[in-house]
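Engineer: Build me a model from this:
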Amino acid sequence: MPNDFLPTIESEIDQEDRGVQPWDIDAIVAALRDARRRSQRVISAGNRRAPIPSPELLQQVVTRLYASLFPRHAGAVDHSEEGLAFFVGSTLNEALHLLSEQVRREQGFIDPGRLGLGLNTRPAEIIVAEFTQKLPGIYELLESDIRAAYDGDPSARSTEEVLLSFPGVKAIIYHRIAHALHALGSPVVARIIAESAHSQTGIDIHPGAKIGGNFFIDHGTGVVIGETVIIGERVRIYQAVTLGAKRFSVNEHGALVKGEPRHPIVEDDVVIYAGATILGRITIGRGSSIGGNVWLTHSVAPQSTIVQAQARSETFEQGAGI
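Structural biologist: Just a heads-up that it's a prediction; the model follows:
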């Protein structure tokens, strides 16, 4: 549980309930301390007392960033140009201050060298400043995603409905933000943001995945998109689609090799229907259609249509087929 919320727990405990207890709290605290000291987690850096990023505060960051990108849909009262500018400036400034602190916390406890990430640990303020330069591009990509959702779903009555209620659109909003932070060298903050979207929508997109514009996830529940996936323009996928790895490389010590390209490349104008599983570093050619529940581990040429083999119906009589 994040440190931010520990004092509230203490305040809610009734002092009268602190009588005779059937447990030895001091012994338990000491045993937990010893267990932490024995921990060999590789993410630990030298400073174990440094605060760590807070999922709750990062959710506030995303909420404010969303409001800054779409102020008319997220609380702005005065919709005049001046009113919107004031709302966006105030809300965005709050988001960026919170974000800077969370990136600073990540840098305080993670050791990029030990993780083999090769990250350039620049000051948090520089990372966030560079992130702000990406916001107009993020907005333009999201506008294309919203339009793709509206155009691709006959049940959608307006782009406002799409923006406010479609889980696939919420997931891609979180992903565009998380991907930018991941690329700038803040992978833990990015992963926390991605997992927040996962918990809310059932759509699991790794922040490292590269996704082109006009992207639409219809329905969405159960979708998994891995770290090294590359998706082109105007791609549409349905629920329970997996773009995953077929196998994982290990080093001479038996540990998994991090960061190797191991997920599919999906080219422009591809449609992947519900339940399809596509594994490994294979390429789905431009304009292809992958049918529902297909299991695919090899590349397909552009304009391909891949469907399940039809089930064969046979009748056995007089003991035939036994």
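
Engineer: going forward, measure contacts and count neighbours with C-alpha atoms only.
Structural biologist: Fine.

Engineer: next one: stretch 149-159 to chain centre, how far?
Structural biologist: Relative to the centre of its chain, stretch 149-159 is centred 23 Å away, using CA atoms, centre = their mean, to the nearest Å.

Engineer: For A183, see how far away the closest residue to I192 other than its chain neighbours is.
Structural biologist: The spatial neighbour of I192 that comes closest, neighbours along the chain excluded (CA to CA, 6 or more residues apart in numbering), is P55 at 6.2 Å. Distance, P55 to A183, by CA to CA, to the nearest Å: 19 Å.

Engineer: Those two - which one has more neighbours?
Structural biologist: Taking other CA atoms under 10 Å, P55 and A183 do not tie; P55 has more neighbours (18 against 15).

Engineer: any idea how far K246 lies from I278?
Structural biologist: Counting by CA to CA - K246 and I278 are separated by 9 Å.

Engineer: got any residues that touch both of those two?
Structural biologist: T297 (CA atoms under 8 Å, 6 or more residues apart in numbering).

Engineer: These two: which is more packed in?
Structural biologist: I278 (29 against 14).

Engineer: so what's the more buried one up against?
Structural biologist: So I278 contacts V241, T242, L243, G244, P264, V294, W295, L296, T297 (CA under 8 Å, 6+ apart).

Engineer: Could you also give me the structure for this second sequence? I'd like to compare it with the first:
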Amino acid sequence: MKNIEPKIKKLTADILKDYGQGRTIDKMNAFTSPDMDVVVDILDKLQKILFPGYYRNKNYHFYTAENNLQTLIEDVLFNLTKQISMYLRYLPEYSNADYRTGMERAQEIAMEFLSRIPKIRDLVETSVQAEFDGDPAAFNKDEIIFCYPGMYAIMVFRLAHEFYDLGVPMLPRIMSEYAHGKTGIDIHPGATIGRFFFIDHGTGIVVGETTVIGDNVKVYQGVTIGALSTRGGQNLRSKKRHPTIEDNVTIYSGASILGGETVIGHDSVIGGNTFITMSVPPGSNVSIKSQELHISSKGRPDAEAKDLDQSATWFYTI
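Structural biologist: Take a look at the predicted model:
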């Protein structure tokens, strides 16, 4: 094509002019903004720390586990501190802080996070065990760690949740959205999730920010644990918008459980494709039959179900 150079120069000038409108998307300070690639690299190194016998640093060779681990920790601490210092600028108290103040606080947070690694590893181990115990297709635990998308999503959630708990803006969401893109599983880092959490298959799962999930909960693909409505927008920030799932609950594929006041009682089974916006008593089986929601009790004398006839079956039009 003839005369391409002046056309490219004109395109460049036009786009640069468009950058000058002062909109959010026009921000140009790339070198002082968070770096997605660095965050992904940190996640990769944290995975090596969590699973030392499964993921190795191939760039270096070490004679001892101590040297290997120390190098990883120093690498993560250095890069994590730099990234956190950038995220802290989104907080009012650090928006105008000098470089040294921001870096010192960032290093304190990074050190506190790294001190929580043993706790995170303990929680991750419970999910490895739950996945193995609950899936007859699992050949061994190595297969779960290497191959199961649910395992990766849970691992990233456990890491991101600690940053969320430490009050670091944006970083936990970048981590969780990276896992979302990689696995199709969207777990907000603000959710509270107990031990032995098991995700089977996983694609399409959504878990909202204020969700509370107890111990020994199993969730299948396509499940939404979400909010009833987002019409309130920012006015709903920090309010309980998502359900509570008590211990020993199984939620089958395609189920939607919505609302901050919705509680799924312990030892319940939620059938596939159900749509639930009200609390379910402990020990219930919930399923769709034709166009009705079928809730049957297991005859448990729980106080939460005292107003219900334990031998009856309830139908709610949906």
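
Engineer: hmm, back to that, in JSON lines, list the contacts of I278 of the first structure along with distance to R176 of the first structure.
Structural biologist: Shown next, in JSON lines, are the contacts of I278 of the first structure (distance: CA to CA, whole Å):
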{"residue": "V241", "distance to R176 of the first structure": "19"}
{"residue": "T242", "distance to R176 of the first structure": "19"}
{"residue": "L243", "distance to R176 of the first structure": "18"}
{"residue": "G244", "distance to R176 of the first structure": "20"}
{"residue": "P264", "distance to R176 of the first structure": "19"}
{"residue": "V294", "distance to R176 of the first structure": "28"}
{"residue": "W295", "distance to R176 of the first structure": "28"}
{"residue": "L296", "distance to R176 of the first structure": "27"}
{"residue": "T297", "distance to R176 of the first structure": "27"}
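
Engineer: Using CSV, please lay out these together with distance to S155 of the first structure, neighbour count and secondary structure.
Structural biologist: Converted to CSV, the contacts of I278 of the first structure look like this (distance: CA to CA, whole Å; neighbours: other CA atoms under 10 Å; DSSP: H, G, I helix; E, B strand; the rest coil):
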residue, distance to S155 of the first structure, neighbour count, secondary structure
V241, 21, 25, coil
T242, 24, 24, strand
L243, 26, 27, strand
G244, 30, 21, strand
P264, 30, 28, coil
V294, 26, 19, coil
W295, 29, 17, strand
L296, 30, 18, strand
T297, 33, 17, coil
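
Engineer: In the second structure, what residue corresponds to Q308 of the first structure?
Structural biologist: Matched to the second structure by TM-score structural alignment, Q308 of the first structure sits across from I288.

Engineer: and D75 of the second structure, how many residues sit next to it?
Structural biologist: Neighbours of D75 of the second structure (other CA under 10 Å): 13.

Engineer: Give me the aligned partner of it over in the first structure.
Structural biologist: In the first structure, D75 of the second structure lands on E94 (TM-score structural alignment).

Engineer: Kindly report the same for D35 of the second structure.
Structural biologist: In the first structure, the residue matched to D35 of the second structure (TM-score structural alignment) is S54.

Engineer: And that match, how far from E106 of the first structure?
Structural biologist: S54 of the first structure is 10 Å from E106 of the first structure, by CA to CA.

Engineer: And for I146 of the first structure?
Structural biologist: Note on I146 of the first structure: its distance to E106 of the first structure, by CA to CA, is 32 Å.

Engineer: Between those two, which is the more surrounded one?
Structural biologist: Legend: neighbour count by other CA under 10 Å for I146 of the first structure and E106, higher for I146 (28 against 21).

Engineer: quick one, what contacts the residue in the first structure that S268 of the second structure lines up against?
Structural biologist: With TM-score structural alignment as the criterion, S268 of the second structure lines up with S288 in the first structure. If you count contacts by CA under 8 Å, 6+ apart, S288 of the first structure has them with D269, V270, V271, A301, P302, Q303, S304, T305, I306.

Engineer: can we see that at 6 Å?
Structural biologist: The contact partners of S288 of the first structure, taken as CA atoms under 6 Å, 6 or more residues apart in numbering, are V270, P302, Q303, S304, T305.

Engineer: of all the residues you listed, which comes closest to E12 of the first structure?
Structural biologist: Among the contacts of S288 of the first structure, V270 lies closest to E12 of the first structure (CA to CA), at 53.9 Å.

Engineer: Compute the distance between whichever residue in the second structure pairs up with the closest one and G283 of the second structure, please.
Structural biologist: When the second structure is aligned by TM-score structural alignment, the residue opposite V270 of the first structure is V249. Plainly put, V249 of the second structure is 9 Å away from G283 of the second structure if you go by CA to CA.

Engineer: shared neighbours of these two, anything?
Structural biologist: D267, S268.

Engineer: tell me the contacts of A74 of the first structure?
Structural biologist: Counting by CA under 6 Å, 6+ apart, A74 of the first structure touches A67.

Engineer: mind redoing it with 10 Å?
Structural biologist: T63, R64, L65, Y66, A67, S68, L164 (CA atoms under 10 Å, 6 or more residues apart in numbering).

Engineer: The aligned partner of it in the second structure: helix or strand, and which one exactly?
Structural biologist: Matched to the second structure by TM-score structural alignment, A74 of the first structure sits across from Y55. Per DSSP states H and E, Y55 of the second structure falls between elements, in no helix or strand.
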